[in-house]
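Visitor: build me a model from this:
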Amino acid sequence: MRMLLLAIFAFCAHALQAQTTLKGTVKDPDNNLVPGASVMISKTKVTVTNEKGEFIFTGLAAGKQVITISFMGFETSTRTISLKDGETRVVNVALVSSAETLQHVEITGRKESGYKNTNSFIGTKTATPLKDVPQSVSYVTKEMIQDQQAMRIGDLVKNMSGINQHTTYDDLDIRGFRTQNNSRYRW
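Guide: Predicted coordinates for the structure are as follows:
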C-alpha cells in the first residue's frame, strides 16, 4: 500500500513539474498593445488577448508548437517554437499592418416626396428603374405610410395589388399563397 501511494505521489509530482507554459503580449507596429487578438497554438487551443494585449497557455506538451496570431487590419503572424518539459516561454509578437479592403457600401436616397417611386432594389439588388425590373413589384413609400398613419401590415397592403387581407389578425393571401398571423412579425 505504501509503495502504491509513493508511486501515485511521484507521478503527480512529475505531472505538476511538467507544466509547460507559453505566454506573451501582442503589439502593433507603433508598439501599442492589441487587445482582442486571436492567438492559436497548434490548431488545438485558442485564446484572445486581454485588455493589456497579453495571452497565456498552460499545460502544453513539450516539443514543437506552431503559434498563430491574427487580428483585423493586421497580417497573420505564424511562428514555430520548441518547448521543453516544464518550461515557461515568453513570446512577444509585433503585428504588421495590412491594407485590406472590404466591399463598398452604397447609400442611395430619393429626392421625391410623393407617393411615386421610380427605382427599386427588389429583384435586382441595385437601384433599377421600375420599368426595367423583370418582375411585378409593389411598393409603399414612407410618405404614404405617414399620410395614412399605417400601424399594421394590413394598413399597408391594402394599397398593393395581389394581396388580400382575410382577418384583422394579418392573415394574408399573397398572389394565391396564404400566410397566417405570426406575432413575431408585427411592426
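
Visitor: switch to C-alpha atoms for all contacts and neighbour counts from now on
Guide: Noted.

Visitor: and the next element down the chain from the helix or strand harbouring Phe9?
Guide: Assigned by DSSP states H and E, Phe9 belongs to helix 2-17. As assigned by DSSP H and E, the chain's next helix or strand after helix 2-17 is strand 20-27.

Visitor: let's see this one next to it:
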Amino acid sequence: MIEAEVKVRADHEKIMQALKSRKNCSFEFVRTEHQKDIYFNAPDRDFAETDEALRIRSVNGAGEITYKGKRFDTLSKTRPEFNSPADEDSMTQILLALGYRISGKVEKTRNVFTFSDDTGRMIFCFDRIESLGDFLEIEIDLEDGSSGEEIRASTEKIFRILREFGISEKDSVRTSYLELVMNAENGSHSDDP
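Guide: Down below sits the predicted model:
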C-alpha cells in the first residue's frame, strides 16, 4: 500500500468545527486510539539516513509492526508502507535478537475521522503528543503501483483541503514524531531538520 500523507501542526477544534459545518460532505468520528510506538534501527544501516522507519505500534493494546520506505517527494510524507499484526513483546524480542536497536519511543492519543466529498475519501488523524502539542495527519490510501501522477494528485487534494484552513505546503511537517520528540528532548524545536 502507498499512503499519501501530509502532517501539519493544527488547531484541532477550529478544523473539526469547519469540517462539521461544511456542506456536501461527510465528516464522521471513527475511534480514539492510544498509541505506543517503539522505533527500531537496523544493524546494517541507519534508517534516519536512508529515510526508512520500522516500528511496533500498540493501539489500545493490540500490536502491529510497520515498515515505511523512502518518501516519494519533498512536500509530504507519502511513502510505501507495509503492516502486519504482531505481539509487541515477542516482536520486540525477535528484532533485538536479530541485532536491531530501539531508537526511541513515542506515545500519542489519536482521534480518527473519515472525510468524504465528491472528490473521494480521506482519513483525518488528530494527534496529541504530550511533549509536542497538536498535529493533524491527513491520509489517502493508494494501491501499490500507483503512478507518480496519482500520488501527486492525492497529495494536492490533501493540500487543497488544508488551504481552506490557512495551512499551506510550507507548513507541512515531514519530520517524524520520533525525530520531533528527540529534538525536543535535546532542546531543538525545529519541525524539519
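
Visitor: can you pull the TM-score for these?
Guide: Overlay of the two chains. TM-score (TM-score structural alignment, normalised by the length of structure 1): 0.20; 55 aligned residues with a C-alpha RMSD of 4.2 Å.

Visitor: if we can go back for a sec, buried ones in the helix holding Phe9 of structure 1, by neighbour count?
Guide: Within helix 2-17 of structure 1, no residue counts as buried by 16 or more other C-alpha atoms under 10 Å.

Visitor: list the helices and strands it packs on?
Guide: Using 3 or more C-alpha pairs under 8 Å, 6 or more residues apart in numbering; DSSP states H and E as the contact test, no helix or strand touches helix 2-17 of structure 1.

Visitor: which element follows the host helix or strand of Gln146 of structure 1 toward the C-terminus?
Guide: Per DSSP H and E: Gln146 of structure 1 is located in helix 142-148. The C-terminal neighbour of helix 142-148 of structure 1 among helices and strands, as given by DSSP H and E, is helix 153-157.

Visitor: next, count neighbours for Phe82 of structure 2.
Guide: Phe82 of structure 2 has 13 neighbours, counted by other C-alpha atoms under 10 Å.

Visitor: would you agree it falls within a strand?
Guide: Yes - counting by DSSP: H, G, I helix; E, B strand; the rest coil, Phe82 of structure 2 is located in a strand.

Visitor: so it makes contact with Glu64?
Guide: No - in this structure Phe82 of structure 2 lies outside contact range of Glu64 using C-alpha atoms under 8 Å: 10.2 Å.

Visitor: mind listing what's buried in the helix holding Gln146 of structure 1?
Guide: For helix 142-148 of structure 1, the neighbour count (16+ other C-alpha under 10 Å) marks Met144 as buried.

Visitor: and that helix, what other elements does it pack with?
Guide: With 3+ C-alpha pairs under 8 Å, 6+ apart as the test, helix 142-148 of structure 1 has no helix or strand packed against it.

Visitor: where exactly do the helices run in structure 2?
Guide: Counting by DSSP state H, one finds helices in structure 2 at the ranges 12-21, 47-50, 88-97, 148-163, 177-185.

Visitor: looking at those helices, which is closest to Lys36 of structure 2?
Guide: Lys36 of structure 2 lies closest to helix 88-97 among these, at 10.0 Å (C-alpha to C-alpha).

Visitor: what's in contact with that closest one?
Guide: Helix 88-97 of structure 2 is contacted from outside by Ile56, Arg57, Ser58, Ala62, Gly63, Glu64, Ile65, Arg101, Ile102, using C-alpha atoms under 8 Å, 6 or more residues apart in numbering.

Visitor: alright, that wraps it up for me.
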